[in-house]
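In: A structural model of the following input is requested.
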Amino acid sequence: MNAPLPTETGHTLKLLINGQWVASKTEHFQDIVNPATQQVLGRVPFATAEEVDAAVNAAHQAFASWRNTPVGARMRIMLKLQALIREHSPRIAKVLCAEQGKTLADAEGDIFRGLEVVEHACSIGSLQMGEHLENVAGGVDTYTLRQPIGVCAGITPFNFPAMIPLWMFPMAIVCGNTFVLKPSEQDPMSTALLVELALEAGIPAGVLNLVHGGKEVVDGLCTHPHIKAVSFVGSTAVGTHVYDLAGQHGKRVQAMMGAKNHAVVLPDANREQTLNALVGAAFGAAGQRCMATSVVVMVGEAAEWVDDLKALAQKLKVNAGHEPGTDVGPVVSRRALERVQGLIASGVEEGAVLALDGRGVVVPGYEQGNFVGPTLFTGVRTDMRIYREEIFGPVLLVLSVATFDEAIALVNANPFGNGTGLFTQSGAAARKFQNEIDIGQVGINIPIPVPVPFFSFTGSRGSKLGDLGPYGKQVVQFYTQTKTVTTRWFDDSSVNAGVNTTIHLR
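Out: Modelled structure (predicted):
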């Protein structure tokens, strides 16, 4: 792996344009900072408008030939890519851990969940099939083709710098499109490693391009006339902006955004398994997951479990992600740390009970790290800021209600709809919950119900803009357009039936 990555202090990432790693001519750079130590790992350039245009134009030119590449050749590239990711996963995980702050185990999971999508892309020969029906009328057949749409763009977040890019560019490319990827400027190194592997796997020049930057680069992609589709994962504010701007410029858009995921706990649930699941889902990855469980709704006697929940959370080890035994690493930046601490303070000010305070954690040897320990609030009301906003940190809110129906109504009243979970041993309760809950992804005794790639990610309501989700069958629809062909072939010896002026085929 020889891509120009900042594995040593002071190095600067490059852009990938038309198969070449090039140094940006920008004057705007940002440090890539280890969140556990504040060590500067390198610099990321904010690409100029001309460089973004060059990347898109390279993808536009490459599309003419790539779209006609045989499906078997595209599949074999994905087979090679998945093998390379497996081979280099340990190194990528270390880079990811250093720049993002995740534990090594979490970093490996980040890569693996993306790898699953690459593996699914290897089945594109079946996934991209159209439909065929003969004799829709006398001697007339109709069939559909799923054809690539052109140049696609992906804008990815800081919290999953491996998984989310792998949700995007492999599926877009294997469908016959070309791609321009814009990773988070906070932790772009592991994404760049994956892009390098994609080149090594055989993706031709111009088919995959990489640019770095902030809002100006995002806006440039959303408005470029050659871009046909934009895929986004990130905050609600940015996602809404991307959806509106790209939509106004005629793009297809899928925007996966913020969340406030609830877990409903019934008194009959398995106590130990439920508590373990809740603590892992709330505090794993330092709470920086759009599918993290951030609210627990205790029904009836389940409210008595709060002390056990607190005791279990207190046992988690806060440390730098690469240290053995770490359960909770740092949040990604000083800005993120200040925001989480500010939201915790607002919860106290508004009258919630701070049962476990994770502020002020100091880790020996990593005194400058962006650490927040597991934090637990009880006595939370739905009008409080900590309930209304996505905290994106290791903070869990507990609400108590008397009945199951109240719990369902509470979850449905929240504007977000990414995921929810129910913990119970009652099949009847589970069926009622999955039927009545207005959330796109439901887990039964599973706190983070992210589907495997054979299905599609189906967040809903305030957590998603656009009709189709990433990966699975839905993303094949997103990255292709359906063309319907109706055919009729004449036998030269047949008798002319005359002119038919109606629109009906007979």
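In: from here on, just use CA atoms for contacts and neighbour counts.
Out: Will do.
In: where along the stretch 101-250 of the chain do the strands fall?
Out: In chain order, the stretch 101-250 of the chain shows strands spanning 132-137, 140-148, 151-155, 178-182, 208-210, 227-233, with DSSP state E, counting those that start in this stretch as the criterion.
In: ok, Pro204 - contacts?
Out: For Pro204, the contacting residues are Gly19, by C-alpha atoms under 8 Å, 6 or more residues apart in numbering.
In: let's see 7 Å
Out: Pro204 is in contact with no residue at all, counting by C-alpha atoms under 7 Å, 6 or more residues apart in numbering.
In: could you check how far it is from Phe158?
Out: As for Pro204, its distance to Phe158 is 27 Å (criterion: C-alpha to C-alpha, to the nearest Å).
In: for Thr420, same thing?
Out: Between Thr420 and Phe158 the distance, using C-alpha to C-alpha, works out to 23 Å.
In: returning to that earlier point: out of the strands of the stretch 101-250 of the chain, which gets nearest to Thr375?
Out: The stretch from the strands of the stretch 101-250 of the chain with the least distance to Thr375 (C-alpha to C-alpha) is strand 227-233; that distance is 25.9 Å.
In: what's the spacing between the closest one and its chain's center?
Out: Taking the mean of its C-alpha atoms, strand 227-233 sits 13 Å from the chain's own mean (C-alpha atoms, centre = their mean, to the nearest Å).
In: what sits up against it?
Out: If you take C-alpha under 7 Å, 6+ apart as the criterion, strand 227-233 is touched by 149-157, 221-222, 239, 251-257.
In: also this sequence, please, to line up against the first:
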Amino acid sequence: MRDITHFIDGASVAGVSGRYSDVYDPNTGEVQARVALANQAEIDTAVAAAVRAQALWATVNPQRRARVMFEFKRLVESRLDELARLLSSEHGKVLADSRGDLQRGLEVIEFACGIPHALKGEYTEGAGPGIDVYSMRQPIGVGAGITPFNFPGMIPMWMFGVAIATGNSFILKPSEKDPSVPVRLAELFMEAGGAAGVEVKGVLNVVHGDKSAVDAILTHPDIKGVSFVGSSDIAQYVYMTGAEHGKRVQAMGGAKNHGIVLPDADLDQVVKDLSGAAFGSAGERCMALPVVVPVGAKTADELRERMVAEIASLKVGVSTDADAHYGPVVSAAHRQKIADYIKLGADEGAELVVDGRDFALQGYEKGFFIGPTLFDNVKPAMRTYQEEIFGPVLQIVRAETLDEAIALPSQHQYGNGVAIFTRNGRAAREFAAKVNVGMVGINVPIPVPVAYHTFGGWKRSAFGDTNQHGLEGVKFWTKIKTVTARWPEGAVEDSAFVIPTMR
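Out: Here you go, the predicted model:
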């Protein structure tokens, strides 16, 4: 059986804790590898390597750090198909989706290639008599990222791309469910440093683990910042524990994204958008769109009819099937969790229009597959509406007015993303201004911002006050230093015994 090792100080390192976790092929349901789970000593070893590396890496000028990022981008692009196959084999998403996962991560690496511009400080000449004031951004030291199973390529690159480009070293703790791609990315980063003629040993480390490793990261005194993506309860735990131990923390949590459909929307386009946003990647996206809110009974009835027909046309298949719209979910336990939510929805009184629980793929009966599912007449008080299902389940919640539709995502515990489908610019503008959600799409079903903007939700979808990537990411991974300088000439001046001013 294949062993997946840690990557510490520029080299593959076998686990010594004696603990392992199985890595499955979701298409077949079979164990394909095992991954070592780190103990405190292994985290300490990785941190020590990162501390040593950061002292040197921080002295590398921004242009040369950018050249490493350029080379890393080139290497990942040259191996995109290889990485996508590896990602799909452990996660289950179809190859096209895996390539998209990696490409969205590379877009943040592209942003990081421009880091010399993003690190420029501010300068004021003559702030006072003979006094100039300027600021500089400096790295915080050692950063860490704790990433989820659903985007094993994109989210790690979102985190370490900006963190490393700004002069920090980094420790990545990926999900133990699909850990191979993060290791390959670290290996390619080492290769990129060699190609660029820059020493990067120890700058990017990958350590696998469970809660023990997470706690070791959150409490380690030499780790100065932590970025997290996962469920909201764990995000809150990460935020509070990290903050208690003096770290800056950004912790992104769960979501229940809504799509509001006005009567004037292009329903042909809406149905296609909903299909991809709700069922793509088997719904295992924090920016999936699992709730649709048609405004008016006529809109709701027509949308439901069209969605039933659209679902019937979807193909669920293995990750390597080029014709499949989506593949299996990541694990048997997650499949069961989704099935339990479907049962709960029916028990709560929602109308189960299409039930995907009995789906089985011939020849892959042990795979972790579940069919697309559609509910209608879902009510806001239902648990299945309030909680994140994280599977291929679309819920219709009917509204009579735009104000009623806006209130649903605005009052929900999560506030990650939301979308409105309409031809009415005024209604869209009003919606974007009023809705209490962090990321808004107007006729865009999955409103993930481009890399030079920032990603982050509101309410229980995010803990901490700084978003990921873009200039917000630069701010998170750097600390600002402000210098007030005077170069006196001539007679010695008396010292001031009051607070200095610029008069």
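In: still on that earlier bit, between Thr420 and Phe158 of the first structure, which one's more packed in?
Out: The neighbour comparison of Thr420 of the first structure against Phe158 (other C-alpha atoms under 10 Å) goes to Thr420, with 30 against 19.
In: what does that one correspond to in the second structure?
Out: With TM-score structural alignment as the criterion, the equivalent of Thr420 of the first structure in the second structure is Val418.
In: who's in contact with Gly373 of the first structure?
Out: Each residue near Gly373 of the first structure by C-alpha under 7 Å, 6+ apart is listed here: Val318, Gly358, Arg359, Val361, Pro394.
In: what's the counterpart of it in the second structure?
Out: The criterion is TM-score structural alignment: under it, Gly373 of the first structure has Gly371 as its aligned partner in the second structure.
In: which SS state does that match fall under?
Out: Of the three states, Gly371 of the second structure takes coil according to DSSP: H, G, I helix; E, B strand; the rest coil.
In: who's in contact with the most centrally placed residue in the second structure?
Out: Averaging the C-alpha coordinates of the second structure gives a centre point, and the residue nearest to it by C-alpha atoms, centre = their mean is Ile155 (4.3 Å). With C-alpha under 7 Å, 6+ apart as the criterion, the residues that contact Ile155 of the second structure are Gly105, Thr147.
In: for Asn27 of the second structure, what are its contacts?
Out: Gly92, Val318, Pro328, Tyr364, Gly367, Phe368.
In: switch the cut-off to 10 Å
Out: The neighbourhood of Asn27 of the second structure, defined by C-alpha atoms under 10 Å, 6 or more residues apart in numbering, consists of 88-93, 317-320, 327-331, 361, 363-369.
In: Gln147 of the first structure too?
Out: For Gln147 of the first structure, the set of contacting residues under the criterion of C-alpha under 10 Å, 6+ apart consists of 67-68, 128-130, 175-177, 476-477, 479-483.
In: quick one: which two of these are the most distant?
Out: Checked with C-alpha to C-alpha, the contacts of Gln147 of the first structure reach their widest spread between Asn68 and Gln477, with 18.3 Å between them.
In: which stretch of helix or strand covers Thr486 of the first structure?
Out: Using DSSP states H and E, Thr486 of the first structure falls within strand 480-488.
In: what comes up buried for that strand?
Out: Going by neighbour count (16 or more other C-alpha atoms under 10 Å), the buried part of strand 480-488 of the first structure is Thr480.
In: so that strand matches what in the second structure?
Out: The counterpart of strand 480-488 of the first structure in the second structure, using TM-score structural alignment, spans residues 478-486.
In: average gap between that stretch and the first structure?
Out: On the superposed models, the aligned residues of the first structure are on average 0.3 Å from stretch 478-486 of the second structure, with distances taken as mean C-alpha distance after the TM-score superposition for the first structure.
In: Ile437 of the first structure contacts Asn414, correct?
Out: No. Here Ile437 of the first structure lies out of contact with Asn414, judged by C-alpha atoms under 10 Å, at a distance of 11.2 Å.
In: now do the strands in the stretch 301-450 of the first structure.
Out: For the stretch 301-450 of the first structure, the strands defined by DSSP E, counting those that start in this stretch cover 353-356, 375-378, 395-401, 416-417, 420-423, 442-444.
In: residues contacting the aligned partner of Ala407 of the first structure in the second structure?
Out: In the second structure, the position corresponding to Ala407 of the first structure is occupied by Ala405, as judged by TM-score structural alignment. For Ala405 of the second structure, the contacting residues are 258-262, 292-295, 397-399, 420, 431, 435, by C-alpha under 10 Å, 6+ apart.
In: could you tell me which of the residues you listed belong to helices?
Out: Judged by DSSP state H, helices contain the following of those: Phe431.
In: of the contacts of Ala405 of the second structure, buried ones?
Out: Among those, the ones that count as buried (16+ other C-alpha under 10 Å) are 258-262, 292-295, 397-399, 420, 431, 435.
In: I'd say Gln32 of the second structure and Arg2 touch.
Out: Yes. Gln32 of the second structure sits in contact with Arg2 when judged by C-alpha under 10 Å, with a separation of 7.0 Å.
In: these two: who's more crowded?
Out: Taking Gln32 of the second structure and Arg2 together and counting by other C-alpha under 10 Å, Gln32 has the greater number of neighbours (16 against 10).
In: show me what that one lines up with in the first structure.
Out: By TM-score structural alignment, Gln32 of the second structure lines up with Leu41.
In: and if you look at Ala127 of the second structure?
Out: Residue-level alignment of Ala127 of the second structure against the first structure, with TM-score structural alignment as criterion, gives Val136.
In: before we move on, the earlier item: want to try TSV for the strands of the stretch 101-250 of the first structure, with distance to Val117 of the first structure as columns?
Out: As requested, the strands of the stretch 101-250 of the first structure are exported to TSV (distance: least, C-alpha to C-alpha, whole Å):
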stretch	distance to Val117 of the first structure
strand 132-137	28
strand 140-148	18
strand 151-155	15
strand 178-182	16
strand 208-210	17
strand 227-233	15
